[in-house]
Each structure stands twice: as C-alpha cells, then as structure tokens.
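Enquirer: Here you go, sequence then predicted model.
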Amino acid sequence: MKRLLRYHRVWWWLLGIVAVSCLAWLLLLPRTSEDDRIPITINYSPGYGIKVYNKQGVGTDALIATNTHLTATRLTTINGIAMYQIGANRYIPKSLTQIGRGQAKNVSQAEDDLVAETHFQGTIATIQHNKISSVRSYGYQNAGAKIKNSANTMYPIASAEKMMTAVLIAQLIQKGQLSYDTKLSQFYPKVDGVDKITVRQLLDHRSGIQMNETYPDTPLKTEQDAINWTLNHLDTSDDHGYSYTNANFVLLSGIVRQVTKQSYMQVLKARILTPLKLQQSKNYDQLTSRDAVAQGYQYEDGHDNQPQPISQGLLSSLPGTGSLYMSAADMARFQIALNTNSLLPQAAFKKLLTMTVEPEADESAYAGGWFLGDGYRMVHGSYNDFAWSFDSIIEMKSTGGSGIVLLANQSTDTDTQQLAENILKIGG
C-alpha cells in the first residue's frame, strides 16, 4: 500500500512538472490579442475568387470569394509583396483586400467615381503583381463618329517614349556597342561643346543642350530630317545642371541609328515592340484608317469634346521622344517587361535609373527617361501647345509589381498625376 502511494506521488509530481513546462512554453509563444487582429474584406475588382499563398509565396488551390470577411493576424511581406496572414501558413495579398467588415466596394466602380469628378477622357490600365489587373476607358476616341475609347485605342504618348529610347541605349551598352561615358562628339562632331557631353548626360537631361518645343509647319519626311531639325535649332552651354529638353532624346535616337545602321523605328520594333507583341503601338506616320486612333479634345465653355487636333509637324520632329502612339494595355505590358527583366537584366535596368549627380533642391530627380521618387518611378508626357488634350502618366512602384498607365485624349482641368495616384491607392 505504501509502495502504491509512493508511485501515485511520483506520478502527480511528474504530471505537475509537465503542466508547468507547458504553461511556460505557451507563455513564451507570440500571442495575438483581439486588439491585434485585423478585420478585412476581400475586394478583388473582377469579382473572382483569389488565391491563398503559403509562406514561400506559392499559390495553393484554395480560393476565397470577393466580399468574404476574414480576420488577419498580421501584415507581413513575402517576396516583396505585402501579405496578410489569415491562418497557419495561409496568406493573401493586401492589395486585394480592404480594411473592415463592410461590403467591399468594387475597385472599378471606385475608379469610375474618381474619373467622374473630372473632365478626363482616355484609357487607364492598372497593374498588380506584374499583371494587368484592369483596363477601363472613358469618353470618345472620335466624338463626331460616336466611337468610344476602348482598350485598343492608341494615343500619342509624348515623352513616355523617352523611356523606350533609354532602354534601347541601355541594350546597346549591355552589348558593348556603346558606353554611358561615350562622348557626343563621336556622333555629332559639328555641335559646339560635344566633346564635353556624354550619353549619360543626354539620358539625364544634364547635357547643357537647350531647345524649345519648336516644330515645322509641315511634317518632316524622315527621321534624319527630324534629327537635322533638332541640330539646327538647339543651343549648348557649359551648364550641366538639370534642364529638360526633347533635343536630348532626339539625339539619342540618332545615336541608335548610327550604332545599329538601321532606322530608329526598325530598332524599336525589333527589340521592344515585336518581342513583347505590342500590336497597338505604331509611329504616327504608320497609322491607318483601320487603327483605333484617339482624336484630341478639350473641355471648353462648359462643353466636352471640343476638337484640339495635334500638329503632324510636331510629331514628325520628335523621333525617340514623342512620335509614338500606344494603347494603355501595350504600355502596361512594356512596364511589366521592365519589371520582369525581359528587356534588360536587373542590374542594367538599375544602372539606367541611377542618377550620377545628386539633384539640387530645385531640380527634379531624373535618370534614364524617368522621374524618380521615394519608392516609385514616374513619367509624365504632354505636348506644350496641346496641353488640354493628350496627356500620359505612367507610375510604377519600386516593389510589388504594381503601377498605373493613364493615357488621355482630353485632360482639361484634370490633375492627371493626382488622378493616377488616387486610382493606384484604391488597389493598395
């Protein structure tokens, strides 16, 4: 009997040790209080179910429907993408959710509401996780014929073409056919001061070259004519501070011609447009009556769609810097190709966007065809004499593969950059 009692005491003693150990272990575990939990609602605009991912960022077969209410335990980052944890090894992208338990507002409707507050007409493509998430169009491609803008509508993209020229230059550098330090004198020896101007300075608008947006009354016939027009109208100085001018990129298009022994458009097609299958992308002089081409309009005296046709002479003078027409979806595909290293290795693209001179307080942060901000890169393209019609905004976040393309054919009284940023915020 005494032996049996002794066994019972030992048993209870061991059980007590195990209980205390378990309690201590539980106390050491990270806990999620009610206050730490995050109420969220799935808010994927097309209305399909969204994938659940594991902590390696691999999608599983599990799907969660739009408007599903969930409780997230934490916000984390997987492969550069913000993700909510909703269970053991279960994560969903933050960009496809909204905070709270309310009925999820359709993202497309939210975009429509923002546009409705303006006189914007055009097409907007949004990008999430390096995929086109939506393409929405507003207003008329041709108001007289009652043809509405669509996903296929092509717009003159103005200075947004500069980043394509910059990519072509970076590709030539990658192949060893050129360098960032190559002097302009190698290509244009008769221009004053070219022995002090480099390819890098042209790309960053720090060449000392100055030229207004002047253009001929009638269209120039060839790319070389346009380059000659620029050479005959530019001025140079020893001031290599930031000074934005189309002339820099017209000269870069000429460098592409001289290095490759082909026309600029031939090279652009062979190295960017054709590989990426950009079928709604053409130079202004290659458009036909069968193409969906946006006409320029402005809002005037309380009326939309007041014609503001763009000068063909202007377009003819801007090879490599503003003569290209594109659809918003094609432009989005180009951005995705840059993000996924389809056109340039990551290191080469990073170098293209690296400023070699720290900008002064009153200067823009600009490199390789892009304005650079904290966590994003951006392009704003317009034509000085046609500022109320055609306008282009492209903004890409530095991580996560998200961004927006906004192409307008009526932009009167619209802060297109702010509109783009507001739409971009909708998706997180």
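Expert: Sure, I can see it.
Enquirer: Please make it C-alpha for all contacts and neighbour counts, starting now.
Expert: OK.
Enquirer: neighbours of V267, just the number please.
Expert: For V267, the neighbour count with other Cα atoms under 10 Å is 18.
Enquirer: For it, list the residues it contacts.
Expert: With contacts taken as Cα atoms under 8 Å, 6 or more residues apart in numbering, V267 has the following neighbours: V256, T260.
Enquirer: Check the offset of stretch 245-252 from the chain's centre.
Expert: On the basis of Cα atoms, centre = their mean, to the nearest Å, the separation between the geometric centre of stretch 245-252 and that of its chain is 22 Å.
Enquirer: Now the element after the strand or helix carrying A170, going C-ward?
Expert: Under the assignment given by DSSP states H and E, the secondary-structure element containing A170 is helix 162-174. Past helix 162-174, heading to the C-terminal end, the next element that is a helix or strand (DSSP H and E) is helix 199-203.
Enquirer: Tell me the helices and strands packed up against the helix or strand following that following helix.
Expert: Downstream of helix 199-203, the next assigned helix or strand under DSSP H and E is strand 209-210. Strand 209-210 makes packing contacts with strand 235-236, helix 246-260 when contacts are defined by 3 or more Cα pairs under 8 Å, 6 or more residues apart in numbering; DSSP states H and E.
Enquirer: right, and those - which one's nearest Q128?
Expert: The stretch from those with the least distance to Q128 (Cα to Cα) is helix 246-260; that distance is 30.1 Å.
Enquirer: which parts of that closest one are buried?
Expert: Within helix 246-260, the residues that qualify as buried are N246, A247, N248, F249, V250, L251, L252, S253, G254, I255, V256, R257, counting by 16 or more other Cα atoms under 10 Å.
Enquirer: take the one below as the second:
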Amino acid sequence: MSINLSGQNRSTLDADADADADADAGQERPGLRKVLEEIVDSGITGITLRVHDERGEWVGSAGVSELGGAAKPPVDGYVRIGSSTKTFIAALVLRLVAEGRVELDAPVAGCLPGFGVDGRITVRMLLQHTSGIFNFTGEYYEDGTVVAGIPATTAGKEWVDNRFRTYRPAELVRLALSRPARFEPGADWSYSNTNYVLARLLIEQVTGRSVTEEMRRLILGPLGLSGTAVPTTGTEIAEPHAHAYYRYEDAGEERTVDVTSLNPSWISSGGDMISTSRDLHTFISALVSGRLLPAELLAEMCTPHPTPIPGMGYGLGVFVQDTGRGGTVITHNGGAAGHAALMYSTPDGSRTLTGTLNYVDDAALSHAMAFQQATQRLVDEVFCDGPADPARRAG
C-alpha cells in the first residue's frame, strides 16, 4: 500500500510532542478527559479524540497504543476506518452525479450488465441500503437465523488464517447475488456491505478509472487529505498507528494476535479505507458545509430514510442521529478487526467529533456494547453540552 506522506503537516516526532501538549490542554475540558478515561476503563485498548467547536480544537488520547506498552495512541495516527468508508464512497458517487455521469434513480443493471442485478434496483437504493441485496459478510434475521457470508467473515482461527486472502469486488458481489434477496427493492431497509461494493464497481464502470484514482481526483485531492488512502489489497498501514488485536480460541487455549496488518479486500468498499482523525474532521466538515456537493445533492444525502435502529435514520452514506436532546448529528462510524473510527458533525459543520480506537476484537464482539455506550457518552459531551444526568455533569 502506498500513502502519500509528502503533504503531512507534522512529522512523527512533532505529532508525539503535540500529543503531550494536547494532553495538557485537555485539563481545560475535564468532561472530555473523563469520558476518554471511562472508555478505556470499559475495556477499549486505546482511544484518540479530536473535537472542533466554538471553543476551538481539542485533541486528546487515553489508553495505550500497544498491548504491554505504555505509550498512548498517536493523536494523528492512521487507523482502518471500517464502515466510515461508506460516506466517502457515497460522496464520490454524488460527485459523479453532479458531473452528469450517474443518475441517482437510474437502474444499476444498466451500468453493470452481466451481474444479474434486479432491474428495479437504483443507485439511490445502493447508497441508502434499500436494495434488499444479501450482505456478503452475512445476514442476521429477526428470528435469530444467521446466514453466513464469505469465509473471511467466519469467526475465530479461520478468520485469522484467512486475513491475508485477496477477494475481488466482483467475487463478493456474485456471491451476494447468488443468495436470496432480503426483501423487494425499495420495500424496506437493511444494512448491506454489498451495496457499496456495487457502488465501487459502478464508479469504475462509468469513469473507466479505479475507485482509488477517482477518490483522489474528486475527494482526497480537492480537500488535501494526504493521510487518507484506499488500500484495496494492500496489507500494511503507515506509521504512526495504534495496534489492532483479535482474540480467539485454538485447541482449548485462548490466543490474542496482532491483526494490524491484514488484506482489507474481504470488505472492499464496504469498509477498507485508512485515515486519521484530522482527515476525518476535514472531510465531514467540508461535506456537510457544502464544499463537496451542490446544495440539492447534499440535501438528498442528509435526508433520512427510516431504519429499525432507535433514533437513527439513514440518508445516502450517512446516518442522521437524533441526539435525544433536541438536535441531530450527521455520522458514520466504522470498525474493522480491532480498529475503529468515529465521525460526527452538526448539520452545518460548526461542531465535529472525530476519533480513533484500537481494541481486542473477538467472535463474540465483546466490546460492541462498550463501543455503543462510549459513542453515546461522547455525543452527549460534545453535542449536548454534557451528559443528561445532572449528577454526572457536576463531576
């Protein structure tokens, strides 16, 4: 994997020095510092946070970068951003809509012949998760039924042993389309990584260039996102970075392995990108403030479709979350095998929260609840001026 570091604002040593300064500055935001420590206490290995609001920029970190070490995670470190990738892909498709190369309500099959995509499925349905197409990473039904996806998503030792295998986007799509659809196109909502791999193939078909080239042309280049990359099949992640881990059982013995290096082709454009909290802030603030898209397309992107998730609607590549305190935030977080990214903004871009996490992943998703609770605490602190509990706010 190649990442252009020539445009970075800081060297690794400068970043380390700034991390110390940020930690000191964090004393001025005791609520944020407290939430970070609570998140680490819940079992997360390390976390970094970047907040931009009317008080300026605040950056801090807690926990450790590596198991057994003492150093905190680097505040400008690289991280696998998982499903936050979907917002980048959706923005790229909408940029192509603005250029007249793609139509939101055009059938996908017209641009991608040969896959057997249902002729009723439109580009909008892909970005909105209303296509009904089977999720190649596996489907979980309301009655408890689980239908497995590709081998790379099998938990435990098999996942560890397969983490360097290369999957082609067309291979993932064909597997998904060989399975029964979850529902008729447009009839419901269900999160499916397949939608965004199809979006990738669509981008490449209509432009004649790779998704990496188009991402650089329309998103990364214009915004100066020198710390963001589309690794496709590249296995490494640039320094500095915190380490990601996976825990599994082998022959009755529990093992924990470093999985920072892996081949992200198993998730493809459903979640393969690498970025930093600084770049995520630049991206989400530019996106919602209208620097990337015409007003009408931005409005389409941020218009929520109902989902089964309480307090959450889904637009085109973004969740629209009700804060529960009279406001909304535009967001799309993501997790990828021991790495995770946070990305939130007010609808006008005046306040953002971005962050990175490293943790020990496992088949039981042991940290899922801690992650959800952590994000809600952060939303309360950053977008609602503190937690709802008056006793905690006083602390």
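Expert: Noted; the coordinates are in hand. Note that the coordinates shown come from a computational prediction; the quantities given were computed from them, not determined experimentally.
Enquirer: Just flag the most distant two among the buried residues of helix 246-260 of the first structure.
Expert: When the buried residues of helix 246-260 of the first structure are compared pair by pair using Cα to Cα, the two farthest from each other are N246 and R257, 17.0 Å apart.
Enquirer: the helices in the stretch 1-150 of the first structure, which residues?
Expert: Listed in chain order, the helices found in the stretch 1-150 of the first structure under DSSP state H, counting those that start in this stretch are 2-28, 107-116.
Enquirer: ok, the corresponding residue of the first structure for P347 of the second structure to D204 of the first structure distance?
Expert: Under the alignment (TM-score structural alignment), P347 of the second structure pairs with S398 in the first structure. Here the distance between S398 of the first structure and D204 of the first structure works out to 19 Å (Cα to Cα, to the nearest Å).
Enquirer: So if I had to pick from these two, which one is more boxed in?
Expert: Just comparing S398 of the first structure and D204: by other Cα under 10 Å the higher neighbour count belongs to D204, 28 against 16.
Enquirer: What lines up with S275 of the second structure in the first structure?
Expert: When the first structure is aligned by TM-score structural alignment, S275 of the second structure is paired with M326.
Enquirer: What residues does its match make contact with?
Expert: T153, M154, Y155, P156, I157, Q280, S281, K282.
Enquirer: how about the residues you listed in TSV, adding distance to S289 of the first structure, secondary structure and neighbour count?
Expert: Written out in TSV, the entries for the contacts of M326 of the first structure read as follows (distance: Cα to Cα, whole Å; DSSP: H, G, I helix; E, B strand; the rest coil; neighbours: other Cα atoms under 10 Å):
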residue	distance to S289 of the first structure	secondary structure	neighbour count
T153	13	coil	25
M154	12	strand	30
Y155	14	strand	29
P156	16	strand	32
I157	19	coil	28
Q280	14	coil	21
S281	15	strand	24
K282	13	strand	22
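Enquirer: Just put these in a markdown table and tack on distance to A294 of the first structure.
Expert: Rendered in a markdown table, the data for these read as follows (distance: Cα to Cα, whole Å):
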| residue | distance to A294 of the first structure |
| --- | --- |
| T153 | 6 |
| M154 | 6 |
| Y155 | 6 |
| P156 | 8 |
| I157 | 11 |
| Q280 | 12 |
| S281 | 13 |
| K282 | 13 |
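Enquirer: Out of these, flag the one nearest to T354 of the first structure.
Expert: Sorting these by distance to T354 of the first structure puts I157 at the head of the list, at 23.7 Å, by Cα to Cα.
Enquirer: how near is the closest one to M164 of the first structure?
Expert: Here the criterion is Cα to Cα. By it, I157 of the first structure lies 11 Å from M164 of the first structure.
Enquirer: Okay, and the residue nearest to Y299 of the first structure when sequence neighbours are not counted sits in which element?
Expert: Of all residues not flanking Y299 of the first structure in the chain, T412 sits nearest, at 5.5 Å (Cα to Cα, 6 or more residues apart in numbering). Assigning secondary structure by DSSP H and E places T412 of the first structure outside every helix and strand.
Enquirer: Near T412 of the first structure, how many other residues are there?
Expert: For T412 of the first structure, the tally of surrounding residues (other Cα under 10 Å) stands at 22.
Enquirer: right, and it touches H119 too?
Expert: Yes - between T412 of the first structure and H119 there is a contact under Cα atoms under 8 Å: 6.3 Å.
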